[in-house]
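Undergrad: Everything below, folded, please.
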Amino acid sequence: MQKFFLAAALFSLLFNSCKTDFDITSDWEDISVIYGLLDPTDTAQYIKINKAFLDKNTSALVIAKIPDSLYYQNLNVQLQQYLNGVFVKTIEMNQVDGNLEGFIKDTGIFANQPNYLYKTKEILDQNSSYKLLLTQAEDGKEVSASTEIINDFAVVRPTTFTKVNFFPGGVYKTQWNSAKDGKIYALTIRFFYKEVSFADTTLSQEKYLDWPIFSSLPSISTIGGQSMETDIDGDAFYTYVNSHLSEDPSVFRISEYFNFMFSVGGEEMDLYNQVTLAQQGLTSGSAQPEYTNVENGLGLFSSRFHKTIFNVPIDVHTIDSLACGQVTTHLRFINSVGDLCF
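TA: Next up, the predicted model:
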C-alpha cells in the first residue's frame, strides 16, 4: 500500500482543487504546498512552503523527521505587486527560521528544527493585489498564487466613547461596514480585569479573558461598504466568565474595559471554510476533494485584516451584574461603588 505524506498537513491544506489537478498517487511527483495570509496590519509577512510527496518503501513517520524531505534547498520566492492589473514591483522574500522569529514549531511527527518560512517586511498596499511566485533553481519549475489585499473598514458600534452593557436577558448589537476585498469575519471580545490581594491591596495583577463571539460570518460580496451587525447575548457574557474563572478567596476583582477584536479573511479563506464544511458530510469511504488556489501546487494563499477597538468602557450595569448577579457573584468582582456583594 502506498504511503502518502503531505508535509504541510499541520496547516490542514488538503483542500478542494478549483484550478489545478494533480495525480497524488503517482510516484515522486514534486508538489509544492503553500500556506500564506498577507496582512497589511502586520509588520512582517510570512509564507510557509513545504513539499508533498509519495514513497512506496519508506514510512511517512520516518520521512517526517527528515528536514530535507520537508523543505526545498534552492527556492526563489517573490511577491509581485499589481495595481489595477498593472505590474508595480517585485519584492524578494528571504528564508528565515520561524523558531528564531517567535513561531516555535510544536514537536510531533514532523521535524521541528529548523522551521523554515519566507519573510518580508515590505509594507503592503491595501489597493494592490499580490502574486506569490516560487521558482525552483534546479529545474526552473514555477508555482504561483494571487490574492487581493483587504482594505480597512469602519466599526460603527462600539466606540471608545460609548459604554457597553451586557444586560442580563438582553442583547448588545455590534455594527460595522464590510471591508473591500474582505469576505469572512470573526470577532473576539477581550475582557480586562484586575486581581487585587485581600491581604495587601498594593499587590495586584492585570489579567484578561478572550471571549469568541463568531468566527465565520460572511459578507454578501467583497465590494465593501455593506452594513453588517450581530446581536450578542448578554447572559452569555456572565456564563463565559463563570466558566473560565475560578473562585479565589485570596483576591477580589475589578472590571476594567473591553477590546473588540475584529478579523477579516479574503474570499479564498471563505471558499476553504465552505469546502471544509462540505467534507464533514462525506462518508468515511468517500474520496474527499481537495481545495487549492495555487497554480501548479497545493495550498491556500489569501489575505486577512485585523482591526481592534481599544479601551471600550464597561457600563455600570454590567459591572454591577458581574459583582452581584447569581452567576458570577462568587468570583468576587467589586461593584460600581467599590463594594463586594456577599
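Undergrad: Going by C-alpha atoms from here, please, whenever you check contacts or count neighbours.
TA: OK.
Undergrad: contacting residues for the nearest residue to residue 167 once chain neighbours are set aside?
TA: Once flanking residues are discounted, residue 167 sits nearest to residue 234: 5.1 Å by Cα to Cα, 6 or more residues apart in numbering. For residue 234, the contact set (Cα atoms under 8 Å, 6 or more residues apart in numbering) comprises 165-172.
Undergrad: let's see this one next to it:
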Amino acid sequence: MKRISLSILVVISFFIVGCETEVELNDDYEFNSYVFCLLDQNADTQFVRVNRAFLGSNSADDMVKYEDSINYKSGDLNVEIIDEGNVIRLEGDLVSKEAGYFNNSDYIVYYTTAPITFSSADKLYELRVTNNLTGEVITGKTSLIDNLTLNDPNPNFDVSFIRNCSEEGYCFGRSFTINWRSSENAVKYEVTLRLVYDEIDLSTNDTIVGKYFDFYVGANSNTRANSGTVMTVDFSPELFYTVIGRSVETPPNTVKRLPRVEVLIAAAHEDLSLYIDATKPSNDINQNKPSYSNLSNGIGLFSSRNYRNVAQKQLPFNPQSIQKLIESDLTKHLNFRTN
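TA: Okay, here's the model as predicted:
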C-alpha cells in the first residue's frame, strides 16, 4: 500500500501549530490538494494556504525534497472567496521557507484585504480553489463568529489583582475571574491576558510605548455552540505576578510605567474545534487517529475564528496593583514606577 504524506504550518487562535497528517490510499500515482483557511472578521487580511499532497512509488524521504511534490506554481490555481454572490479573487504572494526536512523553495500564500463581515450566524462564506491545469475545483463553506461580550473585568474600571488584608495591608487576591458570554458557532475559547507597559531608557529618555507580555490564562468549551452562555476562566494573581517577574526582560538603566492589560479571547468555530481534536497528538497506544476535513474534492479545512481584545481597550492597573508590582519580591526587579 502506498502512503501519502503532507505537512503544513498553520496559525490557530494566536499559536503556531505544526500539523502533520498521514492518509493511506490505494489509488495509482496522483496529486491531491491540502487547503487551509481561517476567516476572522477582526483581521485586516485573510490568508489561504494550498499545498500539494504527493503520492508516488518513490519514498516520502525522496519526494519531499522536490518542490513540485508539495508546492503549486504561480498561475496553477485560482483562489476565490464568495460572499453572498460577490466573488473576491485572492492574490498570490511568495513566502520564504526556512531550510528543513521539506523542500525549502519559496511557496505561495493567497490573501485578500477585502472586508469579511459578520451579519448573522447563518451567513455562509464559500471558498473555491480551481486547479487551472486539471479543471478540478475544491470548495468549502463556513459561517463566522460574532464578537464576544465581556462581563468581567468591567471595562469601565481599573483592574485589581489585590485584596485588602487587615493585618498585612494589601496582598494578592485569591482568584481573578474573566467572564464573558458565548457566541453562536463557537465551541472552543482560549484566553490570554496581555500585560502592556511603556519602557523608558533613563540614559537617553527614549520611550518604547506598548511593549507587552502575554500570560496564557486557560481555555473553556461550549459544546452547544450557542450564544449567551456565561463562560469563565480563573487564575491566581500571585501566579500572574510570578510569571511576569520570571519572563519580562529589564534592560539596564530602564524603568517601566503605565501597566495595563488587554483581555484577548480566541473563539474557534465548531469545524476548527473538530480539526484541532483530530490533529492533536495522541496519548494512546493506538496511534491510528481519525482524520477530519470539511472540504469537497480536497483535504483540509475552511473555517473561522474570532480573535480580539474583548475589553476593546487597555485596562489600567489600579494604584494598589501597581504598588504591588513595585514592592513585591516577585516583580520589584522589573523597575516599575508610578511616574
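Undergrad: Could I get the TM-score for this pair?
TA: With the length set by TM-score structural alignment, normalised by the length of structure 2, the two chains reach a TM-score of 0.82; 316 aligned residues with a Cα RMSD of 2.7 Å.
Undergrad: Under the alignment, what does the residue nearest to residue 167 of structure 1 map to in structure 2?
TA: When structure 2 is aligned by TM-score structural alignment, residue 234 of structure 1 is paired with residue 237.
Undergrad: cool, residue 212 of structure 1 as well?
TA: Under TM-score structural alignment, residue 212 of structure 1 pairs with residue 216 in structure 2.
Undergrad: related to what we said a few turns ago, of the contacts of residue 234 of structure 1, just say which sits nearest to residue 91 of structure 1.
TA: residue 172 (44.1 Å; Cα to Cα).
Undergrad: From residue 263 of structure 2, how far off is the aligned partner of the closest one in structure 2?
TA: Matched to structure 2 by TM-score structural alignment, residue 172 of structure 1 sits across from residue 176. Distance, residue 176 of structure 2 to residue 263 of structure 2, by Cα to Cα, to the nearest Å: 12 Å.
Undergrad: go on, residue 295 of structure 2?
TA: Residue 295 of structure 2 is 33 Å from residue 263 of structure 2, by Cα to Cα.
Undergrad: neighbour-wise, which of the two wins?
TA: residue 263 (24 against 20; other Cα atoms under 10 Å).
Undergrad: What residue in structure 1 is paired with the more buried one?
TA: In structure 1, residue 263 of structure 2 lands on residue 260 (TM-score structural alignment).
Undergrad: For that match, what is the enclosing helix or strand?
TA: Under the criterion of DSSP states H and E, residue 260 of structure 1 resides in strand 251-265.
Undergrad: so what secondary structure elements neighbour that strand?
TA: strand 184-197, strand 298-313 (3 or more Cα pairs under 8 Å, 6 or more residues apart in numbering; DSSP states H and E).
Undergrad: what's near enough to touch the match of residue 212 of structure 1?
TA: Contacts of residue 216 of structure 2 by Cα under 8 Å, 6+ apart are 191-193.
Undergrad: and if we set it to 6 Å?
TA: When contacts are counted by Cα atoms under 6 Å, 6 or more residues apart in numbering, residue 216 of structure 2 touches residue 192.
Undergrad: Likewise for residue 308 of structure 2?
TA: Contacts of residue 308 of structure 2 by Cα under 6 Å, 6+ apart are residue 264.
Undergrad: one step back: ok, the match of residue 172 of structure 1 to residue 92 of structure 2 distance?
TA: 45 Å.
Undergrad: can you count the residues close to the match of residue 172 of structure 1?
TA: Residue 176 of structure 2, neighbours per other Cα under 10 Å, totals 20.
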